[in-house]
Each structure stands twice: as C-alpha cells, then as structure tokens.
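**Q** Sequence and predicted structure are below.
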Amino acid sequence: MKLKTVLPLALALAATLTCGAAETEGEPMPGNLAPEIPTYGPERWINSEPLTMEALRGRLVLVDFWEYTCVNCLRTLPYLREWNRRYGDLGLVIIGVHDPEFGFGRERKNVERAVEELGIDWPVLLDNDFELWRRYANNWWPRKILINPEGVIIHDHIGEGGYGKTEEVIQEEIAELNPGVELPPIMEPVNPHDRPGAVCFPATPELYAGYARGRYGHAVEMDREARYEPMTPHDVHRAYLEGDWRVEEGRLLHVSLADPPGDRVVIRCRATEVNAVLHPELGGSYRVYVDVDGMPVAKDDAGADVKWDEEGSSFVEVDAGRMYRLLDAPTYADRELALYATGDGFGLYAFTFGACVEAPGE
C-alpha cells in the first residue's frame, strides 16, 4: 500500500489515504447498514440522475471508490466493465465514487473525459468534498463494497485483487434475485499480472512532485522559481531537477521556454512499469520527451502513451490532466528515466510504478 495525504488543493481536510495494489480485506464493515449517499444535485453525477440508497433497495449495489489518475484503480476497470455487462440487467448497480487526489480532478469536464475514454457506463458520483468517503471511514483507492438488496454491507475489499471472491458474492446475490438464472463461470484473470505464478518485485514507491510529499535528491526552493544544476550520482527512489522549475505544494511547474528541450526531471527507479500524472497548466497541449538510461524508449518497453518523432526520439503528448503510461517493460530493472520540458505549460504531479512480471511461460 502507498500512503497518500490529500493536500488542501484537492481536499479541505487533512487525511491519510492509501492507493495500493495489495489485496486486503476491509475494516469490519460487513453487517452494517450502508450509509446514505449525500444529497447532491445532477451536476455531481455522470451517467445518471442522483441516486440514493433508499431508492436502490431491492438491487445489489457495488460502491467503488476510485480516482481516475490512480493506476491501481485503472487496473480494476476490466473487471468492473465485465461485471456490469454480465449482471447489470439482473439487478447489479455499480456506483463509481470519484474522490479526487489532485486539483484538476475536481473539474467535472476532466472526469467526464476520463469516464468516456475509459469506457465507464455506470453511474459516477463526483464526491469532491469527500462526504461519502468519510461516511464509509475510507482511506483507500480503490475500494469495493457490496451492499445487498436490504441495504446491508456484505462484502468489502481494498486494493487490487480479490476479483474471484467479489464475483462469487455478486453471483450469490444475483441468484437470489433471479431464481433459476444461469450464471457464467467466474471470470478468468484479465491482467497478466493477476494470473497465478506472476512475480511482483519491490517497486519504487510513488514519487510526488510537490514539496509536501516529494522525495527529491537535493534541496528545493518552495513556491518560487529557481534554477537547478545537474548533479550526480542519482540515488534510487529519488527525483532530480535540472533547469528552471517552480516546486509548489502539490505540483512541479516548468517556468521557461526550453527549445530545444534541455530542462528535465530525472528519476532513478526500480520497476517494470512507470506512469506520470501530467497536466497542461496553460491549456492546449504540449510535448514531453522521455528517455530511459539516456536513450529513447524502446518500442518493446514503451507504455501505451509513448510516441516517436521523425528522429526516433520518444515523447508523450500531454493534452489533458491524467495519468500517462511511459514504460511497460517485460523485465524488472534499476532504470533512470528523464522527462524533458519543451515549454512553460509543463505540470507534473506524481510518478507511479509497477514491478510485476508475467508467470514463466506466459
């Protein structure tokens, strides 16, 4: 699990939060009556009119606490999509409760875009004030809570994993709601890393770009523009700045025009997968060049968002505030990854990592 503290930019209360891949049973929620959903207007709902637990009595409800830049949440979506397809017409209602970690995640247009791009067609509540989050005494992204037709919590799972058990509980309830219904076999693992025999190595913990939670290998100036000189060697699990930057509480901003790009953020990490949460602070879009160990990202190691220009340099095109997939390598290694700024619209919030490899023979 990775501890997260929501900053004032995203939440007006101080709380310790977790976004992690570990498979964990929840606090002793099962057996309790599910809290009522706060009374929000239609502007707080996507794909639905406002819902209440009272109105959903008689249905099986899956409450999914998620955040659209959280890599662990994104990895659970194939299962949610399939459960919705399989059981949505048989009484299952999924409610995605979106609690934003970063300021741009509070904007409806950004969540709407993510919902569309991610293929989410179930109701999504914009829980920007973390009201429903607090009613469940939650501290985690993702978290899945099943509520039976009587409004009682019957299953609670934190983090990734546990998909088979969750679907078993869904099927038990669906069978009671639909006597005689034929149900499909429990889903096979969708993600290769969910399959038996997959090996997960120790990954670099999440690296934040703001000074409140950042782990830099050097001192940073807070809330002011500063020039940072290159330094070596680079310690693992640390970030380093070169060039003109402004480090704020929850983000890092590039503050000069860099043409050709030379100002950069360097991280040394141990991982198979590297992602970055980026945002175009001035609107529009901008290009961020990426290299690994001083070379363009190899096609076999590239994350889904990486492209290459005519000269073979690798980059991502940042056109929205979201998580960008930079590296998805088949092997675990100690790597040095650099992001090069090409303008002053560069906004970096965090790096996330994965370190699992498929089972031998897959």
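**A** Arrived safely, thanks for sending.

**Q** can we go C-alpha only for contacts and neighbour counts from here?
**A** Will do.

**Q** So in this structure, which helix runs the longest?
**A** Counting by DSSP state H, the longest helix found in the chain is helix 71-87.

**Q** List the contacts of the helix or strand hosting residue 176.
**A** Using DSSP states H and E, residue 176 sits within helix 163-177. Residues outside helix 163-177 that contact it (C-alpha atoms under 8 Å, 6 or more residues apart in numbering): 60, 79, 83, 87, 90-92, 146, 148, 155, 157, 181, 183, 186-187.

**Q** Give the buried residues for it.
**A** Neighbour-count burial for helix 163-177 flags 163, 166, 167, 170, 171, 173, 174, 175, 177 (criterion: 16 or more other C-alpha atoms under 10 Å).

**Q** repeat for stretch 208-219
**A** For stretch 208-219, by 16+ other C-alpha under 10 Å, it's 208, 209, 210, 211, 213, 214, 215, 216, 217.

**Q** Reformat those as CSV; add distance to residue 19 and secondary structure.
**A** As requested, the buried residues of stretch 208-219 are exported to CSV (distance: C-alpha to C-alpha, whole Å; DSSP: H, G, I helix; E, B strand; the rest coil):
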residue, distance to residue 19, secondary structure
208, 13, strand
209, 16, coil
210, 17, coil
211, 19, coil
213, 14, coil
214, 16, strand
215, 17, coil
216, 21, strand
217, 24, coil
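
**Q** Included below, for side-by-side comparison, is a second structure:
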Amino acid sequence: MMEPVHLSAFDGASEWLNTAPLDRPELRGRATLVDFWTLTCINWLRAQPYVRAWARAYRDDGLVVVGVHTPEFTFERDSHRVRQAVAAREIDYPVAVDNDYAVWRAFDNHYWPALYFLDADGVVRDQHFGEGRYERSEQVLQRLLGVERALVSTHVEGHGVEAEADWTHLRSPETYLGYARGENFASPGGIAFDEPRAYERPEDLRLNHWALAGEWTAERESVVLAGAEGSLACRFHARDAHLVLSPGERGPMAFRVLVDGRPPGRSHGVDVDENGAGVLDEGRLYQLVREPDDVRERTVEITFAEPGAEAYAFTFG
C-alpha cells in the first residue's frame, strides 16, 4: 500500500479508548504508527512492550500511535474486556475499538499484530506483521520523524506473558480448539459438533495433540465444559504454555493445572501457583507453564470443577 490512507478509515471505529474520537486534523501532518491487535494474541502481547516504548519515546517528536483492537474471538468484542487489557498493558495512547472490522478492511489487513507506518501525508511507508524486526521498525519511525538518536528497542525487555519466546526450543504451534480451526484432537471417537458429549483422554498423547475428559460441547470457536467436572490436556515442547479462556456468563471459577501429572512447582506460569491453583475470572490468555530449567516435551492438563469454562486456543513460547 503506497497511496495515502484516507483518514476516514478510522471513522468505522465503534468506540475510542484513551481519547475522544480522533478527528482528521489530529492525524493530518503527523507521522502515525497504526498497531492492529486483539487482546488474547500472544504474538501481540510479546510485541507490545516495544510499541509502548516507542509511543513514549517519540511522543514529543510528533509521533501518533493508534492501536486498533479488532477481535479474533467473539468474546473479545466486549469493550469492557478491551478496557481491562488496555489497563493491564499500560497503554496510554488512543485505541480504536474495531468490532465491525471497518478499520481492518480499510487497511486491507489480515494479521495480528500488524504495524503500519504512515508519513505526514498518510502514505504507508512500511509495514510489518508479527513479532520481531524491532530495531528496523524503530529506524523507520525515526526517518518519518526526522530524528536520529540511540534506539530504545535495544533496552526493551518484556516480563510475564510479554516476555520474548524461547525460539530455540519452541516446537509447538498455536493450537485452536473450536471445530472451525481445530486439529490434532486425540480423544477416542473424534469430536461432536455443537452438542454435549462425554470424552475420554487417551493413555498417551503425541506431541502437539490435545484431548478432553468429561462432558464438553465443541463449538466453532471453543470447547465449553458442559458437565460438572472436566479437563483438557495438551502435549507440547516449549518453555511456556498458555491457554485462551473465558468464564462465559458465569462468575469466577477455580481451576487446577498439572504438568506430567503433578503440580507444576517451579514450572508454574504467572496465572497459577506452585500447586497449580488458578482462577478463571475474565476472558483472556492465561499462562499455565513457564519452565525455568531444561525445556523438554511435557503434558499440561487443566481441570475445572464446575461447568461453563470456555477454552479457545493453546499458545506456546
């Protein structure tokens, strides 16, 4: 895209956070970084410390950063959840809530995260999809702003779910659980669409396969616990294991995580304790495992003691 982006592209936002609706005079004549994101995306979470750092480092130089939250899953359309994510990630620049994909379509975007670098005339001078390339991206910003100084990217360090992945040992891909995009399901008998069914976990799980135990309903985007108790398990090879979860219409519910059949101990993620105890209280990405020692093939299992939990996707790092 090397022609001006008409500033009316942002008119399709259903809501604005951290600002009144941005009018065209506020963007005209300014270098702008547009960041497409969705609150459960692990790739966006790991890139966010850099965007946050650029927004603060170059604000006085005239940079305008605009976050565009375009939901991947239906529950992410709830602007209250978007507000929670904005607060949790300490985002202080304008965010357009793009529930109808209007801004997404105006940019002909297809990815989370996606960065578009606009000059003062609204021309996209560069773009980048996914993680990485941080120093080059910052150099693009400096050229657009007409400044030259030490890069802040070299000093950025993510923590918790924002920490960079252990790419050397990462051998497990993102794994969707809803039947629209789900694969590598290992419970005997396969999966039933849109109706409750009792599942069993096989004795052995192959790497990057997952299984259910108990009564679950498989829906397009997620699997939903229909019975009084149930669990899901995944065999993975990575330092980190995350799971996108939502309590649906129910209130907070406890869950427990086991790693290779035992409490995780020092391998617990930020959302569980050493005994594997955690609470599902909002729709977001939960970090279940962070391995502090040798990364190896392991099985993570999460169990709920009451119905209603919705599970969307495993992601790894």
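**A** Arrived safely, thanks for sending. In this text, all values refer to a predicted model and were calculated from it rather than measured experimentally.

**Q** wait, which of the buried residues of helix 163-177 of the first structure is closest to residue 195 of the first structure?
**A** Proximity of those to residue 195 of the first structure (C-alpha to C-alpha) peaks at residue 163, which lies at 11.3 Å.

**Q** Counterpart of the closest one over in the second structure?
**A** Residue 163 of the first structure maps onto residue 134 in the second structure, with residues paired by TM-score structural alignment.

**Q** again with residue 333 of the first structure
**A** Aligned by TM-score structural alignment, residue 333 of the first structure pairs with residue 296 of the second structure.

**Q** Verify the stated contact: that match with residue 237.
**A** Yes: using C-alpha atoms under 8 Å, residue 296 of the second structure is in contact with residue 237, at 5.6 Å.

**Q** And these two? Which one has more around it.
**A** Higher neighbour count among residue 296 of the second structure and residue 237: residue 237, with 20 against 13, using other C-alpha atoms under 10 Å.

**Q** ok, how many other residues are close to the equivalent of residue 38 of the second structure over in the first structure?
**A** Correspondence of residue 38 of the second structure to the first structure, assessed by TM-score structural alignment: residue 67. As a burial measure, residue 67 of the first structure scores 22 neighbours (other C-alpha under 10 Å).

**Q** now residue 60 of the second structure
**A** Using other C-alpha under 10 Å, residue 60 of the second structure has 9 neighbouring residues.

**Q** Check whether whichever residue in the first structure pairs up with it sits in a helix, strand or coil.
**A** Aligned counterpart of residue 60 of the second structure in the first structure: residue 89 (TM-score structural alignment). Following DSSP: H, G, I helix; E, B strand; the rest coil, we place residue 89 of the first structure in the helix state.

**Q** As a check, name the ranges of all helices in the first structure.
**A** Secondary structure of the first structure (DSSP H): helices located at 71-87, 108-117, 131-135, 163-177.

**Q** The first one packs against which elements?
**A** In other words, helix 71-87 of the first structure. For helix 71-87 of the first structure, the packing partners by 3 or more C-alpha pairs under 8 Å, 6 or more residues apart in numbering; DSSP states H and E come out as strand 92-98, helix 163-177.

**Q** Which among those is found nearest to residue 283 of the first structure?
**A** Nearest to residue 283 of the first structure, of all these, is strand 92-98, at 23.0 Å by C-alpha to C-alpha.

**Q** Next, the mean deviation of that closest one compared to the second structure.
**A** Compared with the second structure after fitting, strand 92-98 of the first structure deviates on average by 0.6 Å (mean C-alpha distance after the TM-score superposition for the first structure).
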